[in-house]
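Q: After the sequence you'll find the predicted model.
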Amino acid sequence: MTLYDTLASLWRTVVPMIVGALVAALAHAGIGVDSAAATVWLGSAFGAAYYAFFRVLEAHVSSRWGWLLGLARPPQYPAKATPAPAVVPPSAMPGA
């Protein structure tokens, strides 16, 4: 994975958290939530829903929705190489 892909994945995770925190702050100011824990839960839940919603739109509707996650293009993760199966010589087999 390139440096760009690493930074892109981090940025696309942080943007929904920032949006969630902003929405929680606005909800706290407008609704009058007394509990700080409720604000944290609201922010976290909204951030997770925000990310999931726009990630699905990006994957299934148009890549342009990715801009609402901070970057238009998701990071590209290289495929892992499949290790070759171990070859055991017949002489090393039990009972041989």
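A: Yes, it's here. These numbers were taken from a predicted model, which means no experiment stands behind them. Numbers count the residues shown, from 1 in each chain.
Q: When you work out contacts or count neighbours from here on, use the C-alpha atoms and nothing else.
A: Fine.
Q: Need the residue closest to the centroid of this protein.
A: residue 13 (5.3 Å; Cα atoms, centre = their mean).
Q: Show me what stretch 61-81 is in contact with.
A: Applying Cα atoms under 8 Å, 6 or more residues apart in numbering, the external contacts of stretch 61-81 come out as 1, 4-6, 8-9, 11-13, 15-16, 51, 54-55, 57-58.
Q: For those, which two are the farthest from each other?
A: Using Cα to Cα, the pair of those lying farthest apart is 1 and 57, separated by 24.1 Å.
Q: Neighbour count for those two, which is higher?
A: Taking other Cα atoms under 10 Å, residue 1 and residue 57 do not tie; residue 57 has more neighbours (15 against 10).
Q: Skip the chain neighbours and tell me the closest residue to that one.
A: Among residues not flanking residue 57 along the chain, residue 65 sits closest, at 6.1 Å (Cα to Cα, 6 or more residues apart in numbering).
Q: let's bring in a second one:
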Amino acid sequence: MNLYASLIRTGVPAAVGWLVATALKVGLDLPADAVTGVLTPAVIFAYYGLFRLAEEHVSPRFGWLLGYARPPKYDTPEVTRAA
């Protein structure tokens, strides 16, 4: 389930970033490739950061806007000491 959750929570912001960047470049007189190349990662970063903070500090329900209700949890491996 951790793999699924992490893939969904990466894919949803990437899709939203691409869609928003594509929509924003419609009225701009700039090279489309350059605008998309700059806006897409910026929007992904902002979208993920905003809803991750909201999920952490406002309500866990904001996790659904990242595609999955809660962040993946990773088990910490136990460290054994050599004698």
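A: Received, thanks. Here the structure is a predicted model, which means the values were calculated and not measured.
Q: quick one: TM-score?
A: Here the TM-score for the pair of chains, by TM-score structural alignment, normalised by the length of structure 2, is 0.88; 83 aligned residues with a Cα RMSD of 1.3 Å.
Q: re the thing from before, quick one: map the residue nearest to residue 57 of structure 1 onto structure 2.
A: Using TM-score structural alignment, the partner of residue 65 of structure 1 in structure 2 is residue 62.
Q: Would you mind measuring from its match to residue 56 of structure 2?
A: 9 Å (Cα to Cα, to the nearest Å).
Q: if you count what's nearby, which of the two comes out ahead?
A: Between residue 62 of structure 2 and residue 56, counted using other Cα under 10 Å, the more crowded position is residue 62 (20 against 14).
Q: and the gap between the more buried one and residue 9 of structure 2?
A: In this view, residue 62 of structure 2 and residue 9 of structure 2 are 12 Å apart by Cα to Cα.
Q: Next: residue 81 of structure 2.
A: Residue 81 of structure 2 is 35 Å from residue 9 of structure 2, by Cα to Cα.
Q: Between those two, point out the one with more neighbours.
A: residue 9 (23 against 5).
Q: who's in contact with the residue mapped onto the more buried one from structure 1?
A: Alignment note (TM-score structural alignment): residue 9 of structure 2 maps to residue 12 of structure 1. Counting by Cα under 8 Å, 6+ apart, residue 12 of structure 1 touches 69, 70, 71, 74.
Q: Separate out the buried members of those residues.
A: Buried subset of these (neighbour count, 16 or more other Cα atoms under 10 Å): 69, 70, 71, 74.
Q: what residue of structure 2 takes the place of the last one?
A: So the one you mean is residue 74 of structure 1. Matched to structure 2 by TM-score structural alignment, residue 74 of structure 1 sits across from residue 71.
Q: buried sites along the longest helix along structure 2?
A: If you go by DSSP state H, structure 2 has its longest helix at helix 32-57. Neighbour counts over helix 32-57 of structure 2 (16+ other Cα under 10 Å) mark 35, 36, 39, 40, 41, 43, 44, 47, 48, 51, 52, 55 as buried.
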